[in-house]
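**Student:** quick one, structure for this:
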Amino acid sequence: MSTTNAPDRLTGRAWAVLLVLCGAIFLEGIDISMMGVALPSIRAELGLTTSELQWVVSAYVLGYGGFVLLGGRAADLLGRRRMFVGWLTVFLVFSGLGGLATEGWMLIVARFITGVAAGFMTPAGLSIITTSYPEGRQRTKALLVYAGIAAAGFSLGMVVGGLLTSIDWRWVFFAPVVLAAVLLPAALVLLPREDSTSAEDAPRTARRFDVPGALILTAAMLLLVATVVRAPDVPKGQTLITLAGGLLLLTAFVQVERRSPAPLIRLGILRNAPLVRANLGAILLVGSFVGFQFIAVLYLQELRHWSELETGLALMVLGIDAVLAPTLTPWLVNRFGVGRVILGGFAVAVAAYALFLPLGADRTYLAMLPTFLLLGLAFALAYGPLTIAATNGVAEEEQGLASGVLTTSFQFGSALGLAAVAAVLAAFDELTHTGLRTALLVPLVAAVLGLLAGAPELARRTARV
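**Tutor:** From the prediction side, this is the model:
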């Protein structure tokens, strides 16, 4: 797709294509975060425990994270437009089925398949951007707008989720169906068609798919998350066994990738140090945020007895990242470089979580507001630049792979952060302020680790994009 003759500007059609892709990533972000506000209502109607409740979110992100690498590979070989449109349709269908669930297991299965659909759809969308807009200011602008919309969906979904849940929690599932139904015809009209002969002309081994690798990776992540969630409720020996099983599966995954003629991950790509650092940052950033969201919703709804609508409105200020990501963040990236902006985002996140620690029964909203504002700023600073860091310098034919690796990190981080928080809460007999304060240490420590991991190298990176 031709974007523009001017290196810094996008044409009207380029903006239209970007709008469709941003709509899909907004859908993905809002789908996850709307669920957070709806969880107490889902628990009340379907009779789920705290440990079972977290699987409503974890099933989605693990299906997403487990198949996103295969999705990136499929986008590179079968066509980005084809994968985007096809799996957006699957997303639409199973999101609707989730809203019709009458048992917890039915909802969890629907969420897993919806996550698998997102795992194929999202890397296709991101790789359309990275292959359609030339590297430099034009691609940076497109990626920052894309990431800003994703972050906005992630945060504003809590507000929308509160509004919809106040009507009926099932609308949290039906609303994405409506948005997907609008995006689908627009995608068919606007997304660029690709040369269908490129994959056919490739060597036969290059057209293979590493399905065993995807299954082993998904099983490993499921087992590791289950290990964390169940740790407070089972003997230590069983925890060690399942942990060892998860690590063995990861080892098996590496061996499969080494021997596969068409690996899910070309292990050599992991020698790209900026890509590895970006993915570690993605795990810590999103894991801490999702864990905090779970804590905040339980605190406001189940201990403070706020309504779903009040909770959504209280968390609305997190949506400040929708304004800051496309305005402030590009200027900061151009002025200070990607690495330092990411570092600043983690520093702000540490301050935000620390300020929320003294939560109590009489905590006013004004006392909570600084945390919400700072988290919106932290997400705006870190999310987009992490996307840039993970895709810059990667060959065009592996952009789908790089996008898939990054998305896997985001989703595994979400599941791991949520599982760790749920495990801490499960260690207490009932939901208390003490338990929530203890669980809050999980996102705080994750943000500190992100700060410490990035400080030595990222502070030295002064290159501008």
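
**Student:** all contacts plus neighbour counts: C-alpha atoms, from now on.
**Tutor:** Noted.

**Student:** Val448 - nearest residue in space that isn't next to it in sequence?
**Tutor:** Distances taken as Cα to Cα, 6 or more residues apart in numbering put Val350 closest to Val448, at 6.1 Å, once the chain neighbours are dropped.

**Student:** ok, now which ones touch the one you found?
**Tutor:** Val350 is in contact with 444, 447-448, counting by Cα atoms under 8 Å, 6 or more residues apart in numbering.

**Student:** repeat for Gly246
**Tutor:** 219-221, 223-224.

**Student:** and which of those residues is nearest to Gln399?
**Tutor:** Checking these against Gln399 by Cα to Cα gives Met221 as the nearest, at 23.3 Å.

**Student:** coming back round to it: the residue nearest to Val448 and Glu430, how far apart?
**Tutor:** 27 Å (Cα to Cα, to the nearest Å).

**Student:** I have a second one here; can you model it like the first so I can compare?
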Amino acid sequence: MTREQRLILAIAALASFVSFLDATVVNVALPAIQRELGGGLATQQWIVDAYLITLGALILVAGSVSDVYGRIRVLVVGLIVFGAASVGIAAAPSPEVLIVARAVQGVGGALLVPSSLALITSNFSGALQARAIGIWTGLTTVASIAGPVVGGVFVDLLSWRFAFLINVLPIAVVIVLIARLHHRDERRPDAHIDVIGALLGTVGLAGLVYALIEQPNLGWGSPVIWITGGVGVVASVVFLVHQLRAREPMLPLALFRVRDFAWGNIATVFIYAALSLSGLVLGVYLQQGAGVAATLAGLASLPATFVMIGLSSRVGAVAGRWGSRLFMTAGPIIAGLGVLLYLLIGRDFEFGRDYWLQLLPGVLVFGIGLTLTVSPLTSAVLGAIEPARSGIASAVNNAISRVAGLVVIAMLAAIIGGELDYDGFRRGVVVSAILLAIGGVVSFLGIRDHRPASVDIAAPRETS
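**Tutor:** Modelled structure (predicted):
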């Protein structure tokens, strides 16, 4: 790599690192937030999902925004919005203010990920591009897993508020690196921002999530639930129809004609829904149910990170020779078995006494399964599409993974039976394991490791 390429990769990786880190920091901070600001399970769901609604709805259109206004400019705006929202979360006097700030933070996060990927795909090519994307994927995955550890330390030693300020330093570093980058920003004068698609996507997700989260409180018979849920369904359907007709769709449905891309994203739905659900129920239950300190709750899953760091590159290399199907089949099923081992946790669990026999085995098996899954899944989805479309293919897969987490967290009350007590924790564990197993079966049935396909994602032109 040239000096400029190394600098671009550092900027792209750190910018995305911020977004992925914060997405998991929140899990370990939820009990402390509840103790200080109040609110029940629904409030905790909204704190997580407010971020995912705006992130999931806008992450695709953000790619077009970066094409119109310039990737570096949009990246800087995203960093500023994300940083300002983080400060707003840290200063929030009530759950309502915190939830609004989380939604704004999701907007910033949506601007960061596509812009950083676009920087990589436009400045790297061939084997060097694959290597750069691999480094980016590895760092963002580590950020997702390490988030609870870092957040737990801040919650215990300082306050949950400081856990949301850990983004400030890396954001400052990225802005300094951008200032040192003598790189002409690239724009596409013919690019089009799908404003209607973004609005429809946001309304659709928000309506569905509101109905799912508030249904346990208001009941299915409530007009509020029926109206918001109905608006969400209608907006989502209109969104899909609009994407079929849009000149430059933010969600190019033509990509799903490619078999491995389509089946890889179906597997993504189940796998990442399970990861979101298991991460939340484990992190929150250890603190609220078992009385474990936030730092220890975060450290509980750290061995899985070490497994990924140690084995990811080797798994990626072997999967490159053997194909992704075997790994995407076995990996989620092994991860699901690891999650099932969480059922060894007893009602009187004490971290120092019981961690080694009741929790560590599951964490290690889960880490092995996740390692076998993540890199091959990314390779299958991106490898199914020609390199010129890898940016939008990755953005679609990223958005689908976030929306999967969004929906499963919205359904949390129904999954755990209304309360995250010991029995609710065990229900969440079983559902997570089932979702992972389904992800493995879907991969076995669908993935064929085909060569990259060329796809025309533009809407068909009308002829007179």
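
**Student:** what's the TM-score here?
**Tutor:** After superposition, the two chains reach a TM-score (TM-score structural alignment, normalised by the length of the second structure) of 0.88; 444 aligned residues with a Cα RMSD of 2.4 Å.

**Student:** follow-up on the earlier one: and the residue nearest to Val448 of the first structure, how far is that from Phe379 of the first structure?
**Tutor:** Distance of Val350 of the first structure to Phe379 of the first structure, given as Cα to Cα: 12 Å.

**Student:** kindly report the same for Leu366 of the first structure.
**Tutor:** Distance from Leu366 of the first structure to Phe379 of the first structure, by Cα to Cα: 21 Å.

**Student:** ok, back up a step: the residue nearest to Val448 of the first structure maps to what in the second structure?
**Tutor:** Alignment note (TM-score structural alignment): Val350 of the first structure maps to Gly336 of the second structure.

**Student:** part of a helix, is its match?
**Tutor:** Yes. According to DSSP: H, G, I helix; E, B strand; the rest coil, Gly336 of the second structure belongs to a helix.

**Student:** sorry, back to before: list just the nearest of the contacts of Val350 of the first structure to Phe253 of the first structure.
**Tutor:** Ala447 (28.3 Å).

**Student:** alignment lookup: Phe154 of the first structure to the second structure.
**Tutor:** Match for Phe154 of the first structure (TM-score structural alignment): Ser144.

**Student:** what does Leu285 of the first structure give?
**Tutor:** Under TM-score structural alignment, Leu285 of the first structure pairs with Ile271 in the second structure.

**Student:** mind giving me the packing neighbours of the longest helix seen in the second structure?
**Tutor:** Using DSSP state H to define each element, the second structure has its longest helix at helix 3-37. Packing partners of helix 3-37 of the second structure (3 or more Cα pairs under 8 Å, 6 or more residues apart in numbering; DSSP states H and E): helix 41-58, helix 95-123, helix 126-157, helix 160-163, helix 168-180, helix 259-288, helix 294-299.

**Student:** Throw these into TSV and include distance to Val233 of the second structure, thanks.
**Tutor:** TSV is the format used below for these (distance: least, Cα to Cα, whole Å):
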stretch	distance to Val233 of the second structure
helix 41-58	14
helix 95-123	21
helix 126-157	30
helix 160-163	35
helix 168-180	37
helix 259-288	18
helix 294-299	36
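
**Student:** nearest to Val238 of the second structure, out of these?
**Tutor:** helix 41-58 (14.1 Å).

**Student:** that closest one against the first structure, how far on average?
**Tutor:** Here the mean offset of helix 41-58 of the second structure against the first structure after fitting is 0.9 Å, by mean Cα distance after the TM-score superposition for the first structure.
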